[in-house]
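>>> structure, please.
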Amino acid sequence: MTKTLRPAVVLFAGLTLLVGVVYPIAMTGIGKVAFADKAEGSLVVRDGKTVGSSLIGQAFSSPQYFWSRPSATGPMPNNAVNSSGANFGATNPAQVDAVKGRIDALKAADPTNTAMIPVDLVTASGSGLDPEISLAAAYYQLPRIARERKMGVDQVRAMIDQLAEHPVMGLFGEPRVNVLALNLALDKK
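Model (predicted):
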């Protein structure tokens, strides 16, 4: 029995040390060197104060700010601890009511805007943590932001275009803009 138990215990201890200690420490070290910003949470600091993360969405509700994509995380929006979607189908009454409510909020914030509302402003993502919105969603909100901040529409459009992120290698992903970066740039003006 000792002949078979001893190698099993030694193998178990060795693999536990290798996979449970050495590998995580090595990967953390490589991550901190190769991807320092992302490994530390991509925290955004302004005036010595952490104001958010460029990887996790934030809820903005003031009309002078660009609004993020809705979040379905609970118990509060954009809760990184509870990343999840609502899992509602397109015809689910709760989903239909949520979308109608979001449409009503957008129309109330900018009653003169008659443009079609981009889908990412009224539907939550699978993770509920999207930090970006489509360029269409940013352009939809542009008249409200310009009016609230007493800026020219062209000036706000230029900020959107300057901060826009384009598909990786022109193929992967959609054109988008980080809402936190955009709102911080607006505050800086």
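
>>> rest of the way, CA atoms for contacts and neighbours
OK.

>>> distance of the spatially most central residue of the chain from M1?
Centroid-nearest residue in the chain, with CA atoms, centre = their mean: P131, separated by 2.0 Å. From P131 over to M1 the distance is 57 Å, taken as CA to CA, to the nearest Å.

>>> after the strand or helix carrying D37 comes which helix or strand?
Using DSSP states H and E, D37 sits within helix 36-39. Tracing the chain past helix 36-39, the next element assigned as helix or strand by DSSP H and E is strand 43-46.

>>> helices and strands around that next one, which ones?
Strand 43-46 is packed against strand 49-53, with contacts defined by 3 or more CA pairs under 8 Å, 6 or more residues apart in numbering; DSSP states H and E.

>>> show me which positions of the strand it packs on end up buried.
52-53 (16 or more other CA atoms under 10 Å).

>>> another sequence for comparison is provided below:
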Amino acid sequence: MNSSLQPLDDGRVLRGSVALAAATLIGAGLLYSLAGTGLGRVLFPAQATGSLVERDGVIVGSALVAQPFADARYFQPRPSAANYDPMAAAGSNQARTNPDLRKRIEETAATVAARDGIAAADVPAELATQSGGGLDPDISPAGARVQIARVAKARGLAPDVVAKLVDEHTRGQQFGVLGEPRVNVLELNLALDAAR
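Predicted structure coming up:
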């Protein structure tokens, strides 16, 4: 019986497979990544390099990543489940019903209340809870306002001077509709240093 099927040439199949693998690796693994990185640097140059903030030619932080401030003269960011480490960015992943989470929130609220001289019930939620990524650089205007008296006293400034800086550094909703008004803690603290 005569068949019209030809036997496979193993060398030809192997060459084709290797060529497809190489084209996929170079195209998707290299060229696509380079194009995405290049396009990002052109369209969003500051964000593509980490939104680094400089003061006097020295990088002092990133506008997109929270960092702790130990001195009472500075506004404080949200607590961080990642201990402000960008390589370990994560939330606590504890459920709202978890008793450990509730205890930690109560303890954090009490600490913030004592630090800023307010009642624990007046502590804005974001100053007692961690963000999902653990590195949120912004706080709400209410979170900034409860810190004004402490910062003003520590700096020897009138509270209305500090309040004006908070107002100047409060951003509205993105595109006028997304999110909530917010204050970038690093930028506000740098403005305070510049206002001495």
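
>>> mind checking the TM-score on these two?
Between these two chains, after superposing, the TM-score reads 0.92 (TM-score structural alignment, normalised by the length of the first structure); 185 aligned residues with a CA RMSD of 1.4 Å.

>>> what's the helix holding D37 of the first structure aligned against in the second structure?
Here helix 36-39 of the first structure aligns to the second structure at residues 45-48, judged by TM-score structural alignment.

>>> average gap between that stretch and the first structure?
With mean CA distance after the TM-score superposition for the first structure, stretch 45-48 of the second structure departs from the first structure by a mean of 0.9 Å once superposed.

>>> run through who's touching that stretch.
37, 40-41, 52 (CA atoms under 8 Å, 6 or more residues apart in numbering).

>>> report the buried members of those residues.
Buried members of the contacts of stretch 45-48 of the second structure, scored by 16+ other CA under 10 Å, are L52.

>>> using CSV, lay out the contacts of stretch 45-48 of the second structure together with secondary structure and distance to Y74 of the second structure.
Converted to CSV, these look like this (DSSP: H, G, I helix; E, B strand; the rest coil; distance: CA to CA, whole Å):
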residue, secondary structure, distance to Y74 of the second structure
T37, helix, 35
G40, helix, 33
R41, helix, 32
L52, strand, 19
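
>>> output the contacting helices and strands for the biggest helix by length in the second structure.
Longest helix in the second structure, counting residues (DSSP state H): helix 99-116. If contacts are counted by 3+ CA pairs under 8 Å, 6+ apart, helix 99-116 of the second structure sits against helix 125-128, helix 148-155.

>>> and the angle from it to helix 148-155?
Relative orientation of helix 99-116 of the second structure versus helix 148-155 (axes from the mean of the first three to the mean of the last three CA atoms, to 10 degrees): 50 degrees.

>>> where in the first structure does helix 99-116 of the second structure fall?
Under TM-score structural alignment, the match for helix 99-116 of the second structure is residues 93-110.

>>> what residues does the matching stretch touch?
63, 88-90, 113, 117, 121-123, 144.

>>> go again with 7 Å.
63, 88, 122-123, 144 (CA atoms under 7 Å, 6 or more residues apart in numbering).

>>> of these, just the buried ones, PyMOL syntax please.
Buried residues among the contacts of stretch 93-110 of the first structure (16+ other CA under 10 Å), as a PyMOL selection:
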select buried, resi 63+122+123+144
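
>>> which two among the contacts of stretch 93-110 of the first structure are spaced furthest apart?
F88 and R144 (30.0 Å; CA to CA).

>>> about what we covered before: compared with the first structure, how much does the longest helix of the second structure deviate?
For helix 99-116 of the second structure, the mean distance from the matching residues in the first structure following superposition reads 1.9 Å, by mean CA distance after the TM-score superposition for the first structure.

>>> list the buried residues of that helix.
Residues 101, 105-106, 108-110, 112-113, 116 are the ones in helix 99-116 of the second structure that count as buried (16+ other CA under 10 Å).

>>> brilliant, that's me finished.
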